[in-house]
Structures are given as structure tokens and as C-alpha cells.
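[1] Return atomic coordinates for the entry below.
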Amino acid sequence: MTDRPENFTEWYTSERFNVGVRRRRTREGVLRGLGMVSILLAVTMLVTLFGSIFYQARTAFVQTQIGLEVALPAAEFDGGTQAGADAIKDVNFRGLVADALYASLGGRPDSRGARREMLALISADASFQLMERVIEEPSLIGQQSRFWLPASDDMHNIVQGVVDRDVTEDDRRTSDAQINWIERLEDQGMVRSAFAWDLLLRNDSRDPEVAGIFAGVVGSALMLTVTLVVSLPLGVAAAVYLEEFAPKNWFTRLIDVNIRNLAAVPSIVFGLLALAVFIRVFGMPRSSPLVGGLALSLLTLPTMIIAARAAIAAVPPSLRTAAMELGASKMQTVSKVVLPNALPGILTGTIISMAEALGETAPLLMIGMVAFVADAPSSFLDPAAPLPVQIYTWSTSPERAFAAKTAAAIIVLLLFLFLMNAAAIYLRDRVQKKW
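    This is a model prediction of the structure:
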């Protein structure tokens, strides 16, 4: 026998019932509090992560430039003011830039070491940018004009405050003489900060102040094109067969289990498989977007099959039955009824898989896509360094300015990922039907 009251009114008003209610509410409050703490902790870590990335990248989107009055005497150019591109390329632009810098700072130093330190104020790529400018505007030949040329990465860090110029000379890479020279140029209004278009429009470089991600973006685009062309048809075809046509027996169950297991395999394993099959067996060119796209196709195919099968299985069975009752064949039912209604889920799974492939690095390292590539690929067989690999390469560079470049490239990569996920949400809501 229990001590429970004989009627429900007494039970609901009893002390034992009230104690149980208080305990349940306490447990619910604790669980709710733990959930809120977990969410707050996750948001805090996310904000900290993005805050640190944006803070570190703050100087990468700014380029420090030095304005020099460069004389372009016509006598230096074969053909004078009518010089062609080949003749312009033969001119010693580095010497012209050096002369302009010496003139801005009071004359050419007698010491060779002092000249070397003075020239270190300007990026080594400044002469090439000046040459490109003259090729674009041959009318500059024979004139003296001010050109805004990129400063070196050390001077950039000094001007932008990344390195404290007030510390002792032993604690920084720049000498006191260089600090004095850059301050003289600042006093003359010959130093400015501009948006770093080189980051977005130029290719990779050994000089961090002019290194860009254009080649990496092009390489990633070509690689994702191969991945999409290969994995989307194969993934949808496999999902349609397994979900609509394959017999339900032990063999198809085994295939289903293996597909789900492949989706959890570390990505570097697919890189080893691509190295063994595509490069060593078929002899495809290393470091090419074609091989990289095929490697990422192996990685994304299981995920794409699972997403497509889930989308196909979510189509109401009544639609299949109605189509079959109206005389449609199995193939017509699948192509005209099932696939159009499963399209939102298939598109969402495809874009998410592509976003996953965009951020992968390990499989690409295994097939040799880690080499320094200075030019953007023009075909699927040219050497390429995709954006994630370029980020990895920059992160291992000793130059301090590459740390900010790495963070900036990560921001660009995250922007692409956000856009792809936003596109997935938009397409899903656009074509989704509610039953």
C-alpha cells in the first residue's frame, strides 16, 4: 500500500506532489540554463574567432604607397615617345625608380649599404608596376610624373602601426635610418594609404606587399567546375537508382552502408586515392585543376548521394502512385514527377557539398597543388594553386605581412562560403513545394 491520497484533489494539493513539481522545474531550469550557457559560449567563441581574423587582416586591405617624381627621358627608350612594348620592357625601370627615390631624400648615398637600405623602402615589384603603367600609357615617355608605388612590407608595417617605430633598432627589422627616411617622406606628403586592389586583382608573389589571390580564385573556380560536372550527374544518377530502381536486398544495403561510411572518411584519404589513380595510373598532370576537381569529386560524391537520396525519399508516395495510375512508366514517373519535386533538396545538397569542397586543402596537397604558381591558370591542365592551398602557403611564410594577407584571404574564402550557403537557402525556398 502507498500513502497516495484517495482522491485526486488531495493528491494535487499534497506536499509530496508540490515537492515533485519543484524538483522537475528545478531540473528544467538547470537544463535551460546549461543550454543558454552553451549557446552563449559558442557565440562568444565565434565572435572571438571572427574578431581575431578581421583584426589581423585590417592592414592587408590597405596598401602603403610612396609617391615618387619619376623622370622618363625619351633617350632611355628605343624609339623615343613612339617606343613599343618590347622596347619599354628593355628599359632599366629599377634605376629610374632608384634615382627618383634618391632625389626625394636629398641625393644618392655614397655608401652601398645605405643605398641598399634606402631602396628597401620601395617594393621590389615597384619597377614592374611602373613598366606596366608606361606600357598602358606610352604618352608618359619624355615626361616627369608622380607615380604612387607600393612600399615594402617592412615600411608598410611601420606606417600602419603594426610595428612600433619607437622601439629600439635591435627589436625591429628596420633601421633608424629607414625610419628617418620614411618620416621625411611622410612630412613631404609622399606617403599615403590606399585600398589594396593588388590583393584581389594580382597573382601570388614572393613579396607580401603586392601578393594577391586572383590566381587562387581562378584555380578554385576551375577546380569546382570539374567537381560539379563530375559529381552532380553521378550523384543524382546513383541516388535515383538506389532509391527508385535497385532491389531491396543485402547487396544494396551493403552499398548504402559503404556510401555512408565514405562520407565520414578523412579527406586526405581521397587525396591518396587521386594520387594513385589519376596521376600514377592515368598519368594526368600534377597540380592541375582537372586532377584537383576529380579528387574533390571523390570527396563530395558520397555526401551528394546521401543528400539526393534523402530528397528523393521525401517526395510523397501519393505522387508516384498517381502518376503510375495515369499510365506513366517508372522512368517517366521518376523524371517528370519525382526529380522535379526533389530538386530543392538536391540543389541544397549540391551547393553545400561544393562549399565543403571549396575549403578543402588536404586532398590537394597530396596531388602536388602546393607549389608556388605565379600566373593564373588558363585551362584545366595548367598548374594551379587554389585559394585554400594559397592560404596554407601564406600561413607558413616567415614574412610578417603574410600573416595579415592570410587572414584577408580567409575572409574572402568565408565570404564565398556564406554566399554559397545563402544561394542554397534561396534556391531551396524558391523551388520548394509544401505538401
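
[2] can we go C-alpha only for contacts and neighbour counts from here?
    OK.

[3] contact partners of the lengthiest strand in the chain?
    Across the chain, the longest stretch assigned as strand under DSSP state E is strand 62-71. Applying Cα atoms under 8 Å, 6 or more residues apart in numbering, the contact partners of strand 62-71 are 96-97, 99-101, 104, 122, 142-151, 155-156, 159-160, 185, 190-196, 209.

[4] To compare against the first, here's the next sequence to fold:
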Amino acid sequence: MTDATLERLPVAKAPARRDIGLKRRYAAERRFRFYGLAAISVGLVFLAVMLLSIFGKGYTSFVQTSVLLPITFDQKVIDPQNKRDSDPNVLVKANYPVLAQRALAERLGISPTDKPQMAALKGFVSDGVRTQLRNMVVADPSLIGTTKDVWVLAGANIDSAFKGQIDLDVAEGNRKVSDKQVAWMNQLRDQGVMEGKFNTGLFTFGASSRPETAGVGVAIVGSFYMMLIVLVLALPIGVAASIYLEEFAPKNRLTDIIEVNINNLAAVPSIVFGLLGLAVFINFMGLPRSAALVGGLVLTLMTLPTIIIATRAALAAVPPSIRSAALGLGASKTQTVFHHVLPLATPGILTGTIIGLARALGETAPLLLIGMVAFVADYPTTPLDPSTALPVQIYMWANEAERAFVERMSGAIIILLVFLMAMNITAIVLRRRFERHW
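    Predicted coordinates:
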């Protein structure tokens, strides 16, 4: 080989080009990692801002200001003509807020004849005291003529002021509590008869026009009825449809169309299912509006595609060798599916079902269309009774102008998030507990 030939060989340039290519690939990989971490960080920041906003506004809803009052169950107010034995409705119609107002005046040292002071006491105690004292007297008429210390709820504005949610440094005309009420509030707090207590009413009360007596108890019961209906209908129908499509159905154009439609239904906006439920279950079948039964049927239609897709994926994940071994030992196709394949796919089926139920629990749009936005104060005893749901109750409180309802709304969101987190954690635990790796 001559010297001219050796000079033409690119011996020294090849490593340099290779190094440049590696640097570019490494740089692209670093950029991709940076973009991924940046996207995750932005998402976590927005999630943190949302959670801080919700918890910052809603944690105070779990505490309600109460006042300890010496209630005198005066017979002249409750049953002046002593007719309760012949007419029990007398105990229901009595003016119980007067008893609370007199007890509050006594606690503050105000004379009942001082009309300006007595007028200023209005709104200090919740008007829900009417129901509270009425229920006590109806349950135990022997209270009439006696005096008993009773914890009663403070009014919404007094509650907000006691929690520090109202700026008391601004002019009196620019806030909802007067200087007299602030002075009385401080006096009762110094006496130890006014304090914040755990708000059990948030979990037991129904809808109310008064924020301090509003709760999500009725909404929780309505959501429970709907989730029970979804579970009873969607799980067996979804699993049966999945088993047939995955294990028994022939592969032809018809089954392909069915599979495409199932996948498309999983992506359909939930409000479309609400329109379907309104047209079929209410207008055509005549089922009652605002009933948990109709809500459960609508949510069942919406959840079915999710359960079918998850169940089919769980069945497909079972190795073919399981089926071959069972068939080789003489098992029929049905025995193979129900005795071997289905038990192994159960963790995936449970996970898909719980995730579908969690999605249904948080839906609002389809329930609004079937009338579940109604004002419901009484607990539903059957799925046919008027009821509401947690997301709908949150939507209703979001439209209220009072600050106390915003607090209740954030508290209800926290409760809903706890339910959703519990369901998703349950799905993860079940999958890890029963999942098998092949």
C-alpha cells in the first residue's frame, strides 16, 4: 500500500463523528428527562394549590360554634292551655326560638323588657334551635316546666366571626355582625359557654337554607343507594359481557363493531348519559325524578364500558397456558373459564370495578339532568324517594352567595375526596394482594 493510499483513509475522523453523535443523543435524553420532570412538577404544583385552597377553606367546616344556654321549657310558651294529651301537635307548633332568646338574654344579663337589646339578639343563635328543642320536647314531654342546659348552634355570621373569618377591624356598617354582637361573643367566650365543637351536623343534616344547619347526610345516603345500584347491576352485566366477548364470541364483523362501540362509549361525555336517562327512564318509563334509582341506572350505563374494558384486559392477561392445561386435563370451555381463568383475573376485575364506581361517585352532570338537584331535607328511605348526591350537593352550595356555604362546599369536597381516595387505595391494595406475576 502506497503513502498516497494511506493518506486517503479517514482513520482519525471517524471517532470524532461518533463522539458528536453520542453527545447529541445524551443531550436529547437529558432534555427529555428535564421536560418530563418539569411537566410532573407543574402538575404537582397545581395539585398542591388546589388541595391547599380546598383544605384552607373547608377545614373550619368540621367545627361549629355552639353556645351553652339554660333553656327554660316554659309551659306558657309550649302548651299554655295544657292540651298536649289531647292534641300532640301543640308541642310541634310552639315558638321554641323564644325560649332560646330568653335563655341567651339571661346568660348575657339583658332584661327581657329591653326591646332594643332583645332585637339585637336576633340572629345570634341559629333558627335551627326550633327543630332541636322541638325534638327534645316531643321525645320527652316531661321537660316542660323544667330548666336544662342545652348546647345550641350559633348563627352563621356569629360562627364566621368566632372563627376569625370576618374582619372585625372594619367599620361596623361594612360587616354582618354588630359591635354589640362582637362584645356579647367575647363575653360568652370568656365565660366558657361559647366554643367550637366538632360539627357532627355536617354529616347528619340534610339540605337547609341556613348554613349552620346544612349538611351532607342526605347526600351521602343518596350516593350510597346509587353506588349500590351500580354495583348490583354493572358488575354482573359487565363481567358477563366481558367473558362472552373475550372467551366465547366468534371473531367476526359483528363482534368487532360491538368492541368499537364499547370503546367509544367509554369516551362519551357523561352528560350524554344524563340525556339518555332523561329520555328513557323518566320520559318513557315514567320513573320518578330526583330518585336514587334513576341516578343509579344512569350511572350504571356510564360505568358499564369501563368495567367491560377492565375485565377484558384482566381476562386477556391470563396466560394461554392456563387454558391449554385445563383443556388438556379434560375440562370443558365453561369449566376452564369459570374455574381457572376467572379466579386469576379477579384482581383486575375488582380494580376496574372500584375505579368505575369511584368515577361514578364523582359525577354531577348526568344527575343534574334527571332532577337530582332538588332541595331534599329528609333522608330517603328507599331508592324511589327524592334524594341527592354528594357532587350535586357541592354544586348547589357553590351557587350560594353566603360565606358559610362556601365553607360547607369546601368541607363537602374534602369528604368526597376522602371517599374517592379510599376507593382508589382499596383498588391498589386488592390488586397487590391478589395479583400474580407470570
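
[5] that older thread, for PyMOL, write the select line for the buried members of the contacts of strand 62-71 of the first structure.
    Buried subset of the contacts of strand 62-71 of the first structure, written as a PyMOL selection, criterion 16 or more other Cα atoms under 10 Å:
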select buried, resi 96+97+99+100+101+104+122+142+147+148+149+150+151+155+156+159+185+190+191+192+193+196+209
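
[6] residue in the first structure matching L301 of the second structure?
    The alignment partner of L301 of the second structure in the first structure, by TM-score structural alignment, is L298.

[7] so where does the residue nearest to its match when sequence neighbours are not counted fall, helix or strand?
    Using Cα to Cα, 6 or more residues apart in numbering and skipping residues adjacent in sequence, the residue nearest L298 of the first structure is F270, 6.3 Å away. Using DSSP states H and E, F270 of the first structure falls within helix 267-274.

[8] Where in the second structure does that helix fall?
    Against the second structure, helix 267-274 of the first structure falls on residues 270-277 (TM-score structural alignment).

[9] That stretch vs the first structure, mean deviation?
    With mean Cα distance after the TM-score superposition for the first structure, stretch 270-277 of the second structure departs from the first structure by a mean of 0.3 Å once superposed.

[10] just to revisit the earlier point, gap between the helix holding F270 of the first structure and the chain center?
    With Cα atoms, centre = their mean, to the nearest Å as the basis, helix 267-274 of the first structure stands 21 Å off its chain's centre.

[11] distance from the helix or strand just after that helix to the second structure after superposition?
    Sequence-wise, the next helix or strand downstream of helix 267-274 of the first structure (DSSP H and E) is helix 289-313. Mean deviation of helix 289-313 of the first structure from its aligned counterpart in the second structure after superposition (mean Cα distance after the TM-score superposition for the first structure): 0.7 Å.

[12] Now do the helices for the stretch 1-150 of the second structure: every range, in order, please.
    Along the stretch 1-150 of the second structure, counting by DSSP state H, counting those that start in this stretch, helices occupy 3-8, 13-58, 75-78, 89-93, 96-108, 115-120, 129-139.

[13] Of those helices, which is nearest E407 of the second structure?
    When the helices of the stretch 1-150 of the second structure are compared by Cα to Cα, helix 13-58 sits nearest E407 of the second structure, at 5.1 Å.

[14] counterpart of the longest strand of the first structure in the second structure, which residues?
    Mapping strand 62-71 of the first structure onto the second structure (TM-score structural alignment) gives residues 63-72.
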